[in-house]
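Chemist: Got a predicted model here, sequence first, then my questions.
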Amino acid sequence: MKIHKEGRRILFVTLLVLIALNLALYYWNKGNDIVNYLITGATVIIFLLILQFFRSPFRHMFTHEDLLLAPADGKVVVIEKVHEPEYFDDERMQISIFMSPINVHVTRNPISGIVKYFKYHPGNYLVAWHPKSSTLNERTTVVVESDAGPLVLFRQIAGAMARRIVWYVNEGDEVTQGEEFGFIKFGSRVDLFVPLDTVVKVEMGQKVKGGETVICQLKV
């Protein structure tokens, strides 16, 4: 496991602040060992919690042109037919993955292909499971023309805790299944929109791993 590049600066600054805080408190609490031990323990826990947000474990990934892999770690919270208004303006099957604060926050390309559309939307920070978070929250929308043919839309969505979305793709880019396409700092949600005849391979409440779990199979 390694630390993701998006977290290295944050972790370095946090470590310096916590060390300075501990030194200052030790100075003002000389002779009070119990309080000092409690403060040290609390700051270590805080640092470890932030550290786990930015972990980037190794994944055994494979590529297959008609299979969509999970774009993120988390739990499947939506599997339903919806109207997708931004790009397709028709009905699609939506599959959503909720990322809790303890999940890996890397987001990965669910399929290989060419990026046909990309747009960043500033927005609100509703809780990620709110029905309107997919259209009202800060988010990015990526549409890829898959190697298998069908167009696939996936969307990073910020939540109540997530305050910054990072992306590494632009229109015209060629992307490879399983590779990173972005990062949601402190987690949130990723939505997938696929053709209605797509065969869904996951169930509601199922825990998935980004780049490893097969989410669905395209009809080609």
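Modeler: Noted; the coordinates are in hand.
Chemist: contacts, neighbours, all on C-alpha from now
Modeler: Noted.
Chemist: Tell me which other helices or strands whichever strand or helix holds residue 119 touches.
Modeler: Taking DSSP states H and E as the definition, one finds residue 119 inside strand 113-121. Strand 113-121 sits against strand 139-146, strand 174-175, with contacts defined as 3 or more CA pairs under 8 Å, 6 or more residues apart in numbering; DSSP states H and E.
Chemist: just the ones you listed: most buried one?
Modeler: Most buried of the helices and strands packed on strand 113-121, by mean neighbour count (mean count of other CA atoms under 10 Å): strand 139-146, with a mean of 23.
Chemist: That strand to strand 113-121, inter-axis angle?
Modeler: Using axes from the mean of the first three to the mean of the last three CA atoms, to 10 degrees, the direction of strand 139-146 lies 170 degrees away from that of strand 113-121.
Chemist: Who are the packing partners of strand 139-146?
Modeler: Going by 3+ CA pairs under 8 Å, 6+ apart, strand 139-146 lies up against strand 113-121, strand 151-158.
Chemist: picking up where we left off before, who touches the strand holding residue 119?
Modeler: Applying CA atoms under 8 Å, 6 or more residues apart in numbering, the set of residues contacting strand 113-121 from outside is 137-147, 169-176.
Chemist: quick check: longest strand of the protein.
Modeler: For the chain, the longest strand by residue count, based on DSSP state E, is strand 74-84.
Chemist: how about the helix or strand just after that strand: buried residues?
Modeler: Downstream of strand 74-84, the next assigned helix or strand under DSSP H and E is strand 90-98. Across strand 90-98, burial judged by 16 or more other CA atoms under 10 Å covers 92-98.
Chemist: ok, structure two:
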Amino acid sequence: MAGDLLDSQGRGEAQWGLPAIHPEGRKFGIAALGISLLFALFAWETLAWPMAFLSLGVFAFFRDPERVVPQDQNAIVSPADGRIVQITGVNPPRELVVDDGHGLPCLSDEPTIRVSIFMSVFDVHINRTPIAGMVQRLVYVPGQFLNAELDKASDENERQHILVERSDGVCVGFTQIAGLVARRIVPFVKPGDTLGVGQRVGLIRFGSRVDVYLPKGTSSRVMLGQRVVAGETVLAEIGSQRLLEGVSH
């Protein structure tokens, strides 16, 4: 299915298949499985079974399914699987605003809409770029490991800021934030890379959050509590501002 063109009128072919396991996670899963087999070899079944289930959990955590990415040039797609936990007006992070001395684009220091997505340990943790364009900034900031659902996690936790600029100059910044269990943010890209919308940019190990900073004049198309899918769910349309309401039931 990878690379196939599908549309809203039924063109293309939808197939089911087991998701791939990202290479970053295979070593952990294989190690846990190896320990389980070692325990089983010595007839330590009380230890072998828990390790076997742990290996399955690790493989599931690092799953990397294919996604059908919208090709609308105005769409900002979700960079992460998870639940919308915050939609609020804030000033963008300093790392995405200040001049870095290289004359590269940056975000305005004016308040903008931040959409925050919380990923539990059961969600896919491969992150994707919300727009197509060039990676202008990738800034890693060491920090704490507070609950990623807390508002202050955006400023105090270990995090990595990414700024992507489209060919027309529109920029979208987003931040990968480590959580209570997460201890490492793994990038797949570097400054200067050109990305297609929905392309994989990195992962966060074991529970985390991603903040997206929408361009000026753009409002969210998702609502608090809504579940989103990385590379598929449209978070916003550039230049579009309208109120959407929902009812939980």
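Modeler: It's in. All of these numbers come straight from a predicted model, not from anything done at the bench.
Chemist: need the helices and strands packed on strand 139-146 of structure 1 in CSV with mean neighbour count, can you?
Modeler: Putting those into CSV (neighbours: other CA atoms under 10 Å) gives the following:
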stretch, mean neighbour count
strand 113-121, 18
strand 151-158, 25
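Chemist: out of the ones you listed, which comes closest to residue 53 of structure 1?
Modeler: Set against residue 53 of structure 1 and scored by CA to CA, those come closest in strand 151-158, at 14.8 Å.
Chemist: helices and strands around that closest one, which ones?
Modeler: Using 3+ CA pairs under 8 Å, 6+ apart as the test, strand 151-158 of structure 1 ends up in contact with strand 139-146, strand 164-167, strand 180-185, strand 188-194.
Chemist: counterpart of residue 90 of structure 2 in structure 1?
Modeler: Applying TM-score structural alignment, one finds that residue 90 of structure 2 aligns to residue 82 in structure 1.
Chemist: Can you tell me what residue 104 of structure 1 aligns to in structure 2?
Modeler: Match for residue 104 of structure 1 (TM-score structural alignment): residue 124.
Chemist: Can you report how many residues neighbour residue 34 of structure 1?
Modeler: Using other CA atoms under 10 Å, residue 34 of structure 1 has 10 other residues around it.
Chemist: Kindly provide the distance from it to residue 41 of structure 1.
Modeler: 11 Å (CA to CA, to the nearest Å).
Chemist: next one: residue 200 of structure 1
Modeler: Note on residue 200 of structure 1: its distance to residue 41 of structure 1, by CA to CA, is 45 Å.
Chemist: The two: which is more packed in?
Modeler: Counting neighbours by other CA under 10 Å for residue 200 of structure 1 and for residue 41 shows that residue 200 has the greater number, 18 against 11.
Chemist: what sits against the more buried one?
Modeler: Residue 200 of structure 1 neighbours (CA under 8 Å, 6+ apart): 215-217.
Chemist: try residue 53 of structure 2
Modeler: Not one residue lies near residue 53 of structure 2 by CA under 8 Å, 6+ apart.
Chemist: So whichever residue in structure 1 pairs up with it versus residue 39 of structure 1, what's the distance?
Modeler: Correspondence of residue 53 of structure 2 to structure 1, assessed by TM-score structural alignment: residue 45. Separation of residue 45 of structure 1 from residue 39 of structure 1 (CA to CA): 10 Å.
Chemist: returning to what we had before: ok, the match of residue 90 of structure 2 - how many residues close by?
Modeler: 13.
Chemist: The nearest residue to residue 141 of structure 1 once chain neighbours are set aside: what's it in contact with?
Modeler: Using CA to CA, 6 or more residues apart in numbering and skipping the chain neighbours, the partner closest in space to residue 141 of structure 1 is residue 155 (4.6 Å). For residue 155 of structure 1, the contacting residues are 139-142, 190-192, by CA under 8 Å, 6+ apart.
Chemist: do you know which of the helices and strands packed on strand 113-121 of structure 1 lies nearest residue 209 of structure 1?
Modeler: strand 174-175 (19.0 Å).
Chemist: ok, average deviation of the closest one from structure 2?
Modeler: Once fitted to structure 2, strand 174-175 of structure 1 is off its aligned match by 1.2 Å on average (mean CA distance after the TM-score superposition for structure 1).
Chemist: Onto which residues of structure 2 does that strand map?
Modeler: Structural correspondence for strand 174-175 of structure 1: residues 194-195 of structure 2, per TM-score structural alignment.
Chemist: Check what contacts the matching stretch and list those residues.
Modeler: 129, 132-135.
Chemist: Those residues into CSV, with extra columns for distance to residue 183 of structure 2?
Modeler: As requested, the contacts of stretch 194-195 of structure 2 are exported to CSV (distance: CA to CA, whole Å):
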residue, distance to residue 183 of structure 2
129, 21
132, 28
133, 28
134, 27
135, 24
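Chemist: quick check: longest helix of structure 1.
Modeler: Using DSSP state H to define each element, structure 1 has its longest helix at helix 5-28.
Chemist: what's the angle from that one to strand 180-185?
Modeler: Going by the same axes, to 10 degrees, helix 5-28 of structure 1 makes 30 degrees with strand 180-185.
Chemist: Summarise which helices and strands helix 5-28 of structure 1 is packed against.
Modeler: So helix 5-28 of structure 1, by 3+ CA pairs under 8 Å, 6+ apart, packs with helix 33-53.
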